[in-house]
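Student: have a look; sequence and predicted model below, questions after that.
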Amino acid sequence: MDLDFVSAHAERSATALTRRDVARVLLAVPSGVALVALPDLRREMMAVGNPLSATFWDTARSTLSAIESGTATVGDVQRWLEATGSEPILLTPSYFVWPEEDERGPVAEEMYTRFIAYLEERIKAGEIDPDELASGNPAARAAYEEMQERWLNTPPDGRVPVLVVSDEQDEELFAAWDEEESYALAELRRILAELPKRPELPEPDLRHAAARLREMLVFPGYPGNVLRACAGFEGGLIPDDDRELWLAVVAGIAGPISDLDEEPAEEHEELSHEEAALAALCAIHHADWLAAVAALARLGPGALASPERIAQLIAESEDITVDMDDPDDLDTTETLFSHVTGLWAYLGIVDEDDVLTPLGWWGLPEALERAWSPED
């Protein structure tokens, strides 16, 4: 590794290289290689009139040595990189985190590049002293963090960086979610079409379950508040039609529409039972829902649908690609579905022994298809 290598990696001439450029290259190669190259690289930088500083080279040597010996933490290395003065900090005081390099969209990449250029300008203007950062000066660090926070929340061109980057990440997340949901819906429909028989709607069971559901929905507390949130009934009208009502609630369990109509727990407080239930529903992946409902649709009424059995059905499913050899994975899935089956019992999907009912056999695939179908 020589100066030409560093310049090529940073895509800058040797005279324009910054501390950040050199630090990133040193971290991009094995630490032993970087340590060996360090003295010659320093001499080459001095020869082209870009010597950086003694503090930079000293901290580079100590950081690389700690990496080589296995005593450096990820935080130690990140802190050293940030001390170059033009590296965006990993976590801002307002908890903003830049996307990883391979996950940045066009907006995030543009803003990231602009931000680095801005920090380099501040170094040239003497507003950032990398040597003070490298020495661990608390005041210099605080000023550095405040400067980054201020830029992220000040529009350089009419756009607030922290907002436009977050919006882009949200759009990408929603797009990925929609794509996953669309694929899961297509797979569900394929599986249902291949079944030899689909059940008829058990009208008496539905009427009984819907009547019980209406009673639960008008009272505060569990399970009514969770079921209202799942179906998005908070502050809205409850359907008069039994089929529409029941399917809306069951579909909401697979894809909750709203939050609870109560104040969330403070950071230091434990989640209430209702909050834990809703969080568990939101944590279940499309693939797990697909595997569970497809398996129960094939098995039919009388099949055991306990949380433990559902976890096993998902682990053994040929409808999805899943690796659940780790007992912890099975335990996690079982825990999540314990909240599901608890709600299913109130809706007549499973009986008191966690056995699938005729209503559950008919309704689960119908409700899951509804949950994943695009709104008209």
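Tutor: Noted; the coordinates are in hand.
Student: drop to CA atoms for contacts and neighbour counts, all remaining ones
Tutor: OK.
Student: secondary structure element holding the most centrally placed residue in the chain?
Tutor: Centroid check for the chain by C-alpha atoms, centre = their mean gives residue 173 as the closest residue, at 8.5 Å. Here residue 173 sits within helix 161-194, counting by DSSP states H and E.
Student: and the helix or strand that that helix is followed by, what's buried?
Tutor: Read in the C-terminal direction, the helix or strand following helix 161-194 is helix 203-217, with elements assigned using DSSP H and E. In terms of neighbour count (16 or more other C-alpha atoms under 10 Å), helix 203-217 has its buried residues at 206, 209, 210, 213, 214, 216, 217.
Student: helix 203-217 packs against which elements?
Tutor: helix 224-231, helix 242-254, helix 327-347 (3 or more C-alpha pairs under 8 Å, 6 or more residues apart in numbering; DSSP states H and E).
Student: got a list of what residue 180 touches?
Tutor: For residue 180, the contact set (C-alpha atoms under 8 Å, 6 or more residues apart in numbering) comprises residue 286.
Student: let me fix that: residue 259
Tutor: Residues in contact with residue 259 (C-alpha under 8 Å, 6+ apart) are 229, 230, 278.
Student: about what we covered before: which of the helices and strands packed on helix 203-217 sits most buried?
Tutor: Each of the helices and strands packed on helix 203-217 was given a mean neighbour count from mean count of other C-alpha atoms under 10 Å, and the largest, a mean of 24, is that of helix 224-231.
Student: the structure to be compared is supplied as follows:
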Amino acid sequence: MDLEFVCTHAGRPASALTRRDVARALLAVPSGVALVALPELRRALMGASNPLSATFWDSAKATLGAIESGAATVGDVQHWLEATGTEPILLTRSFYVWPEEDERGETTGEMYDLLVAHLETRVAAGEIDPDALAAEDPAARLAYEDLQERWLTTPMPGDGRVPLEALTDEQEKELEEAWDEEEAYALSELRRVVGELPEPPLPERELRTAAARLREMLTDSGYPGSVLRACAGFEGEALPDDDTDLWLAVAAGVSGPISDLPEEDDTLEEFVDLDGDVSHEDSVLAALCAIHHADWLAAVTALARRGPGVLASAERIARLIAESDDVEADVDPDDVEATEMLFMSVTPLWAELGIIDRDQVLTPLGWWGLPKALERAWNPGD
């Protein structure tokens, strides 16, 4: 490692290198190599009339030494990099976390580079003191954080974009695209598995009985009616006249809740504990939303293969998911326990829908309807 390596890594001549450029180059090679190269690199930069400062070189030696000895944490290294004065703070005041370089979208990469350039101008203007940052000066660190937060929340000259809003918009879009891709794959796998199985008969009498009970339940303000209405998105809307449509809409909503609980002033006290605790209804909805596509796929396909009479308790479902050949995952005992906890919010709702009976055994209605409901949850347009 030498000055030429640093210049190539940073894409700048020696005279224009910043502390961040040098720090990032030092971190790009093994710490032992960087420590050996440090004295010669310092002399080379002095010869290029860009000596940086003694404080920077001392901090570099200390950090690299801590890395080499195994004493440095990832946070320690990140904090040192930020102390160069031109490195964006990883976790901002607004709780935005900058992605790794190879995970940044087009907008994120643009904003990151613009912020680095902005910080470089502030260092040149004397508004940022890198030596004070390296010396762990609390006031300097606070000012550094304030400066970055102002930049992130201030409209940019020219196009008027607010950087933080542009970043979160792109992040949300990426999450939505990833979610849609995962859902589309799960749907295709569900259809593949179900297509290989015999078509279960429609238990018409059980469906009519479950639908009649469901219509009555959905008029109640408390649990489970409140949760089932939110799952199906029936708040303020007339219920479907057709029993099959009603039942499938609610069963699908359990796998993919459409809305939250109502938040009107006259209903808040009913669902929210006055001491600030999360209500039972809210915790149930949160659990439903936390179940992954792969877990729903593994659970429903396992039950569809086994048919009526199979135990469908939360504990058994968690085990079926862990043993499933339909999803690829490393089985961890903690994961199985966490999955069981999530499905403990599902099985009582399944019981209300007649999917399982009082002994938590899959019914003919559940065998017929679960795959159809899951397909509807993942493909609401059909």
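Tutor: Okay, I see it. Since the model is a prediction, treat every value here as computed from it, not as a measurement.
Student: quick check: TM-score for this pair?
Tutor: Overlay of the two chains. TM-score (TM-score structural alignment, normalised by the length of structure 1): 0.95; 373 aligned residues with a C-alpha RMSD of 1.7 Å.
Student: the residue nearest to the centre of structure 1 corresponds to which position in structure 2?
Tutor: Matched by TM-score structural alignment, residue 173 of structure 1 corresponds to residue 175 in structure 2.
Student: mind checking how far its match is from residue 255 of structure 2?
Tutor: Here residue 175 of structure 2 is placed at a distance of 19 Å from residue 255 of structure 2 (C-alpha to C-alpha, to the nearest Å).
Student: equivalent analysis for residue 153 of structure 2, please.
Tutor: Taking C-alpha to C-alpha as the criterion, residue 153 of structure 2 is separated from residue 255 of structure 2 by 37 Å.
Student: for residue 238 of structure 2, give its distance to residue 219 of structure 2.
Tutor: Taking C-alpha to C-alpha as the measure, residue 238 of structure 2 falls 11 Å from residue 219 of structure 2.
Student: skipping adjacent residues, who's closest to residue 33 of structure 2 in space?
Tutor: Of all residues not flanking residue 33 of structure 2 in the chain, residue 1 sits nearest, at 7.2 Å (C-alpha to C-alpha, 6 or more residues apart in numbering).
Student: swap that for residue 141 of structure 2, sorry
Tutor: Distances taken as C-alpha to C-alpha, 6+ apart put residue 133 closest to residue 141 of structure 2, at 5.9 Å, once the chain neighbours are dropped.
Student: the alignment partner in structure 1 of that neighbour: how many residues sit nearby?
Tutor: Residue correspondence, TM-score structural alignment: residue 133 of structure 2 in this structure matches residue 133 in structure 1. Burial of residue 133 of structure 1, expressed as a neighbour count using other C-alpha atoms under 10 Å, amounts to 22.
Student: my guess is residue 133 of structure 1 meets residue 87, correct?
Tutor: No - under the criterion of C-alpha atoms under 8 Å, residue 133 of structure 1 makes no contact with residue 87, lying 11.6 Å away.
Student: in what helix or strand does the residue nearest to residue 141 of structure 2 lie?
Tutor: Element membership of residue 133 of structure 2 [criterion: DSSP H and E] is helix 130-134.
Student: quick check: buried residues in that helix?
Tutor: By neighbour count on 16+ other C-alpha under 10 Å, the buried set for helix 130-134 of structure 2 is 130, 131, 132, 133, 134.
Student: now render the helices and strands packed on helix 203-217 of structure 1 as TSV, adding distance to residue 21 of structure 1.
Tutor: As requested, these are exported to TSV (distance: least, C-alpha to C-alpha, whole Å):
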stretch	distance to residue 21 of structure 1
helix 224-231	50
helix 242-254	48
helix 327-347	41
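Student: tell me which of those helices sits nearest to residue 199 of structure 1.
Tutor: Relative to residue 199 of structure 1, the nearest member of those by C-alpha to C-alpha is helix 242-254, separated by 15.0 Å.
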